[in-house]
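> this one's structure only:
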């Protein structure tokens, strides 16, 4: 848990007039910034605290105009040590620091776990917040920052489809309060107002205090000010909370701005592994270093060791290059939506995956996972995949390929696999965002000799597991016995979809495979559009909607 309150003391503002109309401000005498009190309350937050403190360090505000009030209590991790380490280095830069650590006890009476909120915990937090508020008032402080708690306009505001500054009934965790207003003098976290009879909760109690004092709360979402972690459930652990925070980090790398840790806090080294597989492949075009860097960091934050495979750049090939590689079009193939044939981008994409299958067979790798470089992950991806593979081994399932990310073409019910949770027999599917593949599966794909009768890879795979609707195409692939399954719900999704401002496709935006003069783009093909099965949220609605 992390809470932050920002209290600002105003000496004078730029543009404020003097005491007398005749008084003049010399041009060389600039008005100093308001003084700020930054109050931090942290508990069991060692996994997120370095990034939180890093964001504070990078605030574009003079540190000598900031005072820090910091408290931590009832920790079972090293939150106290992290905060102490940071304050030891940073205290010389701030105007004043007040530090209130409490190492013992590590839990509250009656607490079921570190994420369980008892009345005693609520009361202690309210007392801490009141102490911070009193400190700020002594420092002549003025403001607190805010986050929205649910109202009828919750979702449009939360997702920033509706932007502005809006009156709201309460705010969550972080807020900005103008203590110069007369009504604010009556505000308190603890003790609650005598007329307060609702649940013993610091957020609700303070909202009630605002209401009876005539202080209106507002939410301003014109800018993205930061991130709040999805709160863990009462029965969950610190490890669950850490998993939620890692997912928040990964999402920030896509939607931005990314999070960076404090340079003054020690981060223990990670120990990435290959998740029990023989190899983890990442396909990336050399001319897309931004995607490579994001994906490598994304996998590292999940403790996944990866091998980057240079993708075949179809855009750099001309028609004669392609023919020299032994590539020829499957007779009669046309894109089912646009009517065009293959693009050079699709050729490059196919060859990139083909090279991985070939390396697996050459090195006799039993199992590998493949990622393209434009994906985002379901929360707790690694844990989910490890559990899935364990259950597959337990039932001795005969499998060749398992989709982790795809577009289900026909939104029909797919047969679940008995005794394996969240696994179905895959139907006709597009996209090869990510999949697990076996040596047996790679061998089958190579033995089909697909280069001499090429179709896009996401048409080839359904042909090989006999779920493609085109009977004429099937005749060219007699051994359609690939055993293919899919996670359900999916574990991997596209970063962006066709039509999004940030969306870029090197397969669709290309030229025809045998004609360098004919350019193509995504608008003729529905393959790249978001499918119904891919629209599921990256976290369960219960946890996502908690804030």
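Ah, there it is. Predicted, not measured: the structure shown is a model, and the values here were computed from it.

> make it CA atoms for all contacts and neighbour counts henceforth
Fine.

> quick one: residue 345 and residue 178, what's the gap?
According to Cα to Cα, to the nearest Å, residue 345 stands 56 Å off from residue 178.

> and the two? Which one has more around it.
Neighbour tally, residue 345 and residue 178, criterion other Cα atoms under 10 Å: the higher count belongs to residue 345, 26 against 18.

> what secondary structure does that one sit in?
What DSSP: H, G, I helix; E, B strand; the rest coil gives for residue 345 is helix.

> now the closest residue to it other than its chain neighbours: how far from residue 291?
Leaving aside its chain neighbours, residue 345 sits nearest to residue 507 (3.7 Å; criterion: Cα to Cα, 6 or more residues apart in numbering). Residue 507 sits 15 Å away from residue 291, taking Cα to Cα as the criterion.

> got another one to weigh against that:
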């Protein structure tokens, strides 16, 4: 904190001495290239930082653009004039070096990046700024307290741990390096990444987003430019780590909270379109975990109009006690512009013997889970009842077509466009359908037949999941008319049985008219947010305690 003495008049006019406390000053460095697709989000989250804007200067550099990056940055700079301490934008249009693609990194590009970071460092020195924030413009600071938390650590260089994507272990820090400075997996990495241990930990490498304390004793000797003693590979990360160590400084990663998110890392062969899809996937499926998706109020963006795709209704099945899933999915659907109705699921944990009798529920004779060799769980009963209620409403309301979602869908990029294309295919080709999967787990390793004259549909084999599917009026009638509550199995076993692709003949013998006209999107448009092997996976249908197991066994 910077303290300034000031003369302040009191109520009776006598001057009194008062100490004003100012927060440390920050120079935020944005190096932006071909990031127009993510800038509205990046700048939106940056604007939401709970740090005095008059203590933040912004230094922006942009070049080699093939999109509207520079245009958006200029609009933003003009729109927020006067809010930040200082905002400057440097850009050039000429080509500085040759590269074979937007994500190709020749030696000249690494050197150029290091020179730019060093240039910003010297700007901070000249202006006597306390901290320099280096941040990649696809790193989104979803925690509004990130800047304050980083400064509070009082470290030479500290980075907020960036959340890994589901199923990934990629983040922005290393816990170990080889003799040549390359990444090395250590025992500390996964516990740090998954927060089995939390704190501010010294590490040999941070990247993508970090803050440098310009008051650190070693910073006067620090530079991003490799000197003649450096004999390693010209790579911005390796040179950075070498120079930090040479200056006698240390790097730390902070993982006490969720601070930031970023798309999957790019590859040399990644195109600009690949980058856009990765950013969209991040924005649609991950940012909603932290709350409503934030975009800059100073940049234009196309807010999607609400749509139900011409369907009678879009249902979302959600347990009342799963508020986190409900809030996340509401934010996702809002961001996608999808109009849906949330339906409270039947909670199997609350079912009593009286409930089971009133519903007429009996387990299918001879049913055992194919993998776990156990009978139905009450969670599976609640799930089936939840879907069955919607089927009944489709019939009673005489709906023509609906979409049914469970509460953990992960939408693939360009979902709206691809789903609209599928519906157009179905309507224009007059497909006689009753059920269409948008998500499923294939259980057969056989080739599935493509539907003639379509680019979006196949005839599915034996599949699991009732995560996302379309259902017609006639399809709902067929599912209900078999009176499945009196011979119940899990709903995702029942669906393939009803289009006669289930392998268990003894189960099929209990059901007639197994002629549901079923199709599947190809490629699939949705998957679960978590698979069973992913950290954070939760099942509401497979877990049981002793009391529930006793109820289940009485079926």
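It's in. As the structure is a prediction and not an experimental result, all values here were calculated from the model.

> what does the superposition give as a TM-score?
The TM-score (TM-score structural alignment, normalised by the length of the first structure) is 0.70; 484 aligned residues with a Cα RMSD of 4.8 Å.

> can you report how many residues neighbour residue 102 of the second structure?
Residue 102 of the second structure, neighbours per other Cα under 10 Å, totals 19.

> quick one: it is in a helix?
No: secondary structure of residue 102 of the second structure (three-state DSSP): coil, not part of a helix.

> contact partners for it?
Applying Cα atoms under 8 Å, 6 or more residues apart in numbering to residue 102 of the second structure gives the contacts 34, 270, 271, 272.

> identify the farthest-apart pair in these.
34 and 270 (12.5 Å; Cα to Cα).

> which of the three states applies to the spatially closest residue to residue 520 of the second structure that is not a sequence neighbour?
Take residue 520 of the second structure and drop its neighbours on the chain: the residue closest to it by Cα to Cα, 6+ apart is residue 437, 4.4 Å away. Under the three-state scheme (three-state DSSP), residue 437 of the second structure adopts strand.

> you'd agree residue 437 of the second structure is up against residue 522?
No: here residue 437 of the second structure lies out of contact with residue 522, judged by Cα atoms under 8 Å, at a distance of 9.3 Å.

> quick revisit: quick one, which of residue 507 and residue 291 of the first structure is more surrounded?
The neighbour comparison of residue 507 of the first structure against residue 291 (other Cα under 10 Å) goes to residue 507, with 23 against 18.

> thought the more buried one was touching residue 342?
No: counting by Cα under 8 Å, residue 342 is not a contact partner of residue 507 of the first structure; they are 9.4 Å apart.

> which one of residue 437 and residue 522 of the second structure has more residues nearby?
residue 437 (27 against 18).

> report the contact partners of residue 451 of the second structure.
So residue 451 of the second structure contacts 457, 458, 459 (Cα under 8 Å, 6+ apart).

> out of those, who's the most crowded?
Ranked by neighbour count (other Cα under 10 Å), these have residue 457 at the top, with 24 neighbours.

> show me the contacts for that residue.
Taking Cα under 8 Å, 6+ apart as the test, what residue 457 of the second structure contacts is 422, 450, 451, 519, 520, 521, 522.

> against residue 380 of the second structure, how distant is the third one?
Meaning residue 451 of the second structure. 32 Å.

> same check on the first one?
When distance is defined by Cα to Cα, residue 422 of the second structure is 30 Å away from residue 380 of the second structure.

> same thing with residue 229 of the second structure?
65 Å.

> more neighbours: those two, which one.
Between residue 229 of the second structure and residue 380, residue 380 has the larger neighbour count (other Cα under 10 Å), namely 22 against 6.

> shouldn't that one be in contact with residue 348?
Yes: using Cα under 8 Å, residue 380 of the second structure is in contact with residue 348, at 7.3 Å.

> mutual contacts of the two, please.
Jointly contacting residue 380 of the second structure and residue 348 under the rule Cα under 8 Å, 6+ apart are residue 541.

> count of residues packed around residue 323 of the second structure?
By other Cα under 10 Å, the residues close to residue 323 of the second structure number 11.

> check residue 138 of the first structure too.
By other Cα under 10 Å, 10 other residues sit near residue 138 of the first structure.

> as a check, name the ranges of all helices in the stretch 301-450 of the second structure.
All helices of the stretch 301-450 of the second structure, identified by DSSP state H, counting those that start in this stretch, fall at 323-336, 353-359, 378-396, 415-428.

> would you convert these into TSV that also reports distance to residue 310 of the second structure?
As requested, the helices of the stretch 301-450 of the second structure are exported to TSV (distance: least, Cα to Cα, whole Å):
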stretch	distance to residue 310 of the second structure
helix 323-336	16
helix 353-359	33
helix 378-396	15
helix 415-428	9
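
> neighbour-wise, which of residue 34 and residue 270 of the second structure wins?
residue 34 (22 against 14).

> I'd say that one and residue 71 touch.
No: assessed by Cα under 8 Å, residue 34 of the second structure is found out of contact with residue 71, at 11.0 Å.

> roughly how far is stretch 458-471 of the first structure from the heart of the chain?
Between the centre of stretch 458-471 of the first structure and the centre of its chain there are 33 Å (Cα atoms, centre = their mean, to the nearest Å).

> what's the first-to-last distance across it?
Span of stretch 458-471 of the first structure from end to end, Cα to Cα: 16 Å.

> ok, residues contacting it?
427-432, 445, 454, 473-474, 477, 479-484.

> try it again at 10 Å.
Residues outside stretch 458-471 of the first structure that contact it (Cα atoms under 10 Å, 6 or more residues apart in numbering) are 333, 335, 346, 349-350, 400-401, 406-407, 426-432, 444-445, 448, 450, 453-455, 457, 473-485, 527.

> report the contact partners of whichever residue in the second structure pairs up with residue 121 of the first structure.
In the second structure, the residue matched to residue 121 of the first structure (TM-score structural alignment) is residue 109. Residue 109 of the second structure sits next to 96, 97, 98, 99, 115, 234, 235, 236 when contact means Cα under 10 Å, 6+ apart.
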